[in-house]
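**Q** with the input below, show me the fold.
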Amino acid sequence: MEKEQNKQLVSFEEIFAQNKRRIHYQIHKMNISDPHQDFFQEGLCALWNAYETYNPDKGPMATYFNFAIRNRLIDKIRKETRTVEKEQTVVEAKKTQLDDGNHKKQNETPQLLPDRSGVELNDNQLWKALQKNLTEKQWKWIKLYIIEEIPLKEIARMENTTTEAVKSWGKQTRSKLRSKKFREKIGLEIDI
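**A** Predicted structure coming up:
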């Protein structure tokens, strides 16, 4: 009953006018950039909830307001951090999907490489020449990824390295194969 009488004596508008700076203080103290006033709005909601649930027997109102506002701002930061992390995961997954070696960029638009199934891989002299003129890791990329069609992630696991490292082997190999001088050296007579 006394709680209700205190609320009737002090309206939320008065509480807001007296404590608006408290919200700004907590935002500033936590080094939060708030250009769109999202955190201020969150602090305002916390102030309202604290006003509604305040019990004078538990301690001073100002301390309770500070506690409620600060914790609500921390919750918002955590929520936004989780959202950003999830978005980054989705972007990374999409990027990996586009950069997995089965695409080529033409005019900045990734395009799938044509399906080469049915292509004969029985030119042993070519494979031996390639193995002789590539590094061990570049040859592993050719053998495992091109010939045996093992996914990049699986190759990385087998070789105890990262997927990015395996992609790097492929980039180095493709770079060598684009070199006309290298193709002549191994007897590969196609234009890439």
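**Q** CA atoms for contacts and neighbours, from now on please.
**A** Noted.
**Q** those helices in the protein, which residues are they?
**A** Ranges of helices in the chain, per DSSP state H, are 2-9, 12-29, 38-53, 61-98, 124-133, 136-140, 152-158, 163-178, 180-186.
**Q** report the distance from the last one to the chain centre.
**A** Relative to the centre of its chain, helix 180-186 is centred 40 Å away, using C-alpha atoms, centre = their mean, to the nearest Å.
**Q** find the centremost residue of the chain, please.
**A** residue 88 (2.1 Å; C-alpha atoms, centre = their mean).
**Q** distance check, that one against residue 81.
**A** Per C-alpha to C-alpha, to the nearest Å, residue 88 is found 11 Å from residue 81.
**Q** tell me, how many residues neighbour the residue nearest to residue 173 when sequence neighbours are not counted?
**A** Spatial nearest neighbour of residue 173, excluding adjacent residues (C-alpha to C-alpha, 6 or more residues apart in numbering): residue 138 at 5.7 Å. Counted by other C-alpha atoms under 10 Å, the residues lying close to residue 138 total 21.
**Q** then residue 164?
**A** Counted with other C-alpha under 10 Å, residue 164 comes out at 15.
**Q** let's see this one next, to set against the first:
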Amino acid sequence: MEGLLQKQTKDFSEILAEYESMIYHLIHKLNIQDRDGEFYQQGLIALWESYQKFYGRDSFPKITYITIRSRLIDLIRKKSRLIEHETISEFFQEEAVNDSNIENFDPLFWDMVKNALTEKQWVYVQKRIIQGRGIKEIAYEEGTTTDAVKGWGKEVKRKLKPVLKPYLI
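**A** Sure, this is the predicted structure:
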């Protein structure tokens, strides 16, 4: 058993020496800035899994290339979604500006936002974003459930994304 494990490790180290340049090539081809080595590590994992499943087949190089490329793209998408989610979360969870006259800062902007939303969604914007109230508190005040208030928030995000696009840098 130990001899087999050592043989696999030795074989994989040879595979790594042969295919490591493929990982670097794909990172470069996909224009990835890999400061932390996270994408390289994902490439190594993909190479290992490809080695475990497909080593010895004639199509091993092609399968390995596709596997590594797919994993890197998946990681790009995952990071992109995470960044987008963090940005939206920061927007909706920042400390509220406790100014009851916030509409006076840019009345045209707030009119545009208000016109894009339903009455309940505008209540969400006023109470959650402008006043900084909690979801439970809003639900209690509006006589509804927290899930309903969360639903208003999701719809606000969906509706305001295209409306706010010109304001985002």
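**Q** give the burial count for residue 155 of the second structure, as a bare number.
**A** 15.
**Q** how about the contacts made by the residue lying closest to residue 43 of the first structure once chain neighbours are set aside?
**A** Spatial nearest neighbour of residue 43 of the first structure, excluding adjacent residues (C-alpha to C-alpha, 6+ apart): residue 69 at 5.1 Å. Each residue near residue 69 of the first structure by C-alpha atoms under 8 Å, 6 or more residues apart in numbering is listed here: 23, 26, 42, 43, 44, 46, 47.
**Q** likewise for residue 133 of the first structure?
**A** Applying C-alpha under 8 Å, 6+ apart to residue 133 of the first structure gives the contacts residue 186.
**Q** how about the contacts made by residue 101 of the first structure?
**A** Contacts of residue 101 of the first structure (C-alpha under 8 Å, 6+ apart): 167, 170.
**Q** quick check: the gap between it and residue 90 of the first structure.
**A** On the measure of C-alpha to C-alpha, residue 101 of the first structure and residue 90 of the first structure end up 19 Å apart.
**Q** what does the residue nearest to the centre of the first structure correspond to in the second structure?
**A** With TM-score structural alignment as the matching criterion, the partner of residue 88 of the first structure in the second structure is residue 87.
**Q** roughly how far apart are that match and residue 70 of the second structure?
**A** Taking C-alpha to C-alpha as the criterion, residue 87 of the second structure is separated from residue 70 of the second structure by 26 Å.
**Q** and for residue 164 of the second structure?
**A** As judged by C-alpha to C-alpha, residue 164 of the second structure and residue 70 of the second structure stand 32 Å apart.
**Q** correct me, but the residue nearest to residue 173 of the first structure touches residue 175?
**A** No - checked against C-alpha atoms under 8 Å, the pair residue 138 of the first structure and residue 175 is beyond contact range at 10.8 Å.
**Q** residue contacts, residue 141 of the first structure?
**A** By C-alpha under 8 Å, 6+ apart, residue 141 of the first structure lies in contact with 166, 169, 170.
**Q** make CSV out of these and add neighbour count and distance to residue 131 of the first structure.
**A** Formatted as CSV, the contacts of residue 141 of the first structure follow (neighbours: other C-alpha atoms under 10 Å; distance: C-alpha to C-alpha, whole Å):
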residue, neighbour count, distance to residue 131 of the first structure
166, 24, 17
169, 20, 14
170, 23, 14
